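>>> For reference, the sequence and a predicted model appear below.
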Amino acid sequence: MYYLFIALVGAERLVELAFSRRNARWSFAHGGQEFGRGHYPVMVGMHAALLLSCVFEVAALHRPFIPVLGWTMVAVVAASTAVRWWCVSVLGKHWNPRLIIVPGAPLVHAGPYRWIHHPNYTAVTAEVAALPLVHSAWLTAIAFTIANALVLRVRIHAEDAALGYA
């Protein structure tokens, strides 16, 4: 069942990439400029490796499903996915995992952006930690939480600079 869950998360990521391509075309057609190109492939690779590592650790190290931990982490993954899609819906055509800024576009202060600058990254951080823990893959949870923190440090700095926060 866990492998199916991971496959569904992977499929959801492919849907995000389709939205990303569509929104990138729209942004570039409206004068959008891309920033931080170097870290984007690292982000994509890290998320793909996370899914593979979840499967590998559970299969190779025979990690058990611990119901109280597993179901709690399923709830965290579901909540973080809901927050991420809330961000996508609030940003509309401006949403993209690539860092594309359309000149003159207003900063968004609606939805979860009312409370924090980077709600999507908060949700991603929770998801990166929770997804492996659904099936007790604690080594993957630790390794990718650290990797995600390093990637997000670069990403948030680049995004803040591009948006004029820095």
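Received the coordinates, thanks.

>>> all contacts plus neighbour counts: C-alpha atoms, from now on.
Fine.

>>> Can you say which helix or strand has the residue most central in space within the chain in it?
Geometric centre of the chain, nearest residue: residue 124, 4.2 Å, by Cα atoms, centre = their mean. Secondary structure assigned from DSSP states H and E places residue 124 in helix 119-133.

>>> Could you do residue 57 as well?
Going by DSSP H and E, residue 57 is in helix 40-61.

>>> now the angle from the following helix or strand past that helix to helix 119-133?
Using DSSP H and E, the helix or strand that follows helix 40-61 in sequence is helix 67-91. Interaxial angle, helix 67-91 versus helix 119-133 (axes from the mean of the first three to the mean of the last three Cα atoms, to 10 degrees): 160 degrees.

>>> ok, structure two:
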Amino acid sequence: MDWPRIILLAVAAQRLLELVLARRNTDRLLAEGAHEAGAGHYPLFVALHGGWLAALFVSTPADAPVDVPLLALFLMLQAGRVWVIATLGRFWTTRIITLDGAPLVRRGPFRWLRHPNYLVVAGELAVLPLIFGNAQVAVVASLLNIPLTFHRIRVENMALGRCIRDAIP
């Protein structure tokens, strides 16, 4: 059985469903008067994540062995991803969308980390390729992700800081 392709197709399907959810949440928030920050760097994330999956499809042999402990780690990362999405609820998007007056989420994984999703994503970019022994894709994707994520966190912190300041009477 072609387990690498099955796993990669499942991840691709998950990402597509998440994009539908993110788009719905983004449209709803913008209709409520929310603002987007950092739209200029968003296509770079789309390119990174799309390129990461495409590189895995192209460079991973169909008969590549699957590292089961790493697959289990990846599934735990997926649980973390779902936890973040569920905690943010209608505020979860793949973009930086802020709604003035909305409270900053401080429950779920946000009790311990300000940006838990970025930690999950960093783990995913490295672990999924390693499941199939594809260290090259893991390293390249991880290295490309570092500056993008640091930039995005700066932009997001500024946007969230503006919302918090604007909400203070």
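Nice, thanks for sending it over. It should be emphasised that the depicted structure is a prediction, and the values quoted were computed from it without experimental measurement.

>>> Where does the top helix by length along structure 1 end up in structure 2?
Using DSSP state H, we find that the single longest helix of structure 1 is helix 2-29. Counting by TM-score structural alignment, helix 2-29 of structure 1 falls onto residues 4-31 of structure 2.

>>> compared with structure 1, how much does the matching stretch deviate?
Aligned to structure 1 and superposed, stretch 4-31 of structure 2 gives a mean residue distance of 0.7 Å (mean Cα distance after the TM-score superposition for structure 1).

>>> For that stretch, list every residue counted as buried.
For stretch 4-31 of structure 2, the neighbour count (16 or more other Cα atoms under 10 Å) marks 4, 5, 8, 18, 21, 22, 23, 25, 26, 29 as buried.

>>> circling back: give me the packing partners of the helix holding residue 57 of structure 1, helices and strands only.
helix 2-29, helix 119-133, helix 138-163 (3 or more Cα pairs under 8 Å, 6 or more residues apart in numbering; DSSP states H and E).

>>> I'd like these written out as CSV, with distance to residue 62 of structure 1 added.
Compiled in CSV, those are given as follows (distance: least, Cα to Cα, whole Å):
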stretch, distance to residue 62 of structure 1
helix 2-29, 12
helix 119-133, 13
helix 138-163, 12
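
>>> Check the gap between residue 115 of structure 1 and residue 92 of structure 1 for me.
As judged by Cα to Cα, to the nearest Å, residue 115 of structure 1 and residue 92 of structure 1 stand 18 Å apart.

>>> Show me what residue 148 of structure 2 aligns to in structure 1.
Match for residue 148 of structure 2 (TM-score structural alignment): residue 151.

>>> how many neighbours does its match have?
16 (other Cα atoms under 10 Å).

>>> Over to residue 1 of structure 1?
6.

>>> Residue 166 of structure 2 reaches residue 103, doesn't it?
No - if you go by Cα atoms under 8 Å, residue 166 of structure 2 and residue 103 don't touch, sitting 11.4 Å apart.

>>> Just tell me the aligned range of the helix holding residue 124 of structure 1 in structure 2.
Helix 119-133 of structure 1 maps onto residues 116-130 of structure 2, going by TM-score structural alignment.
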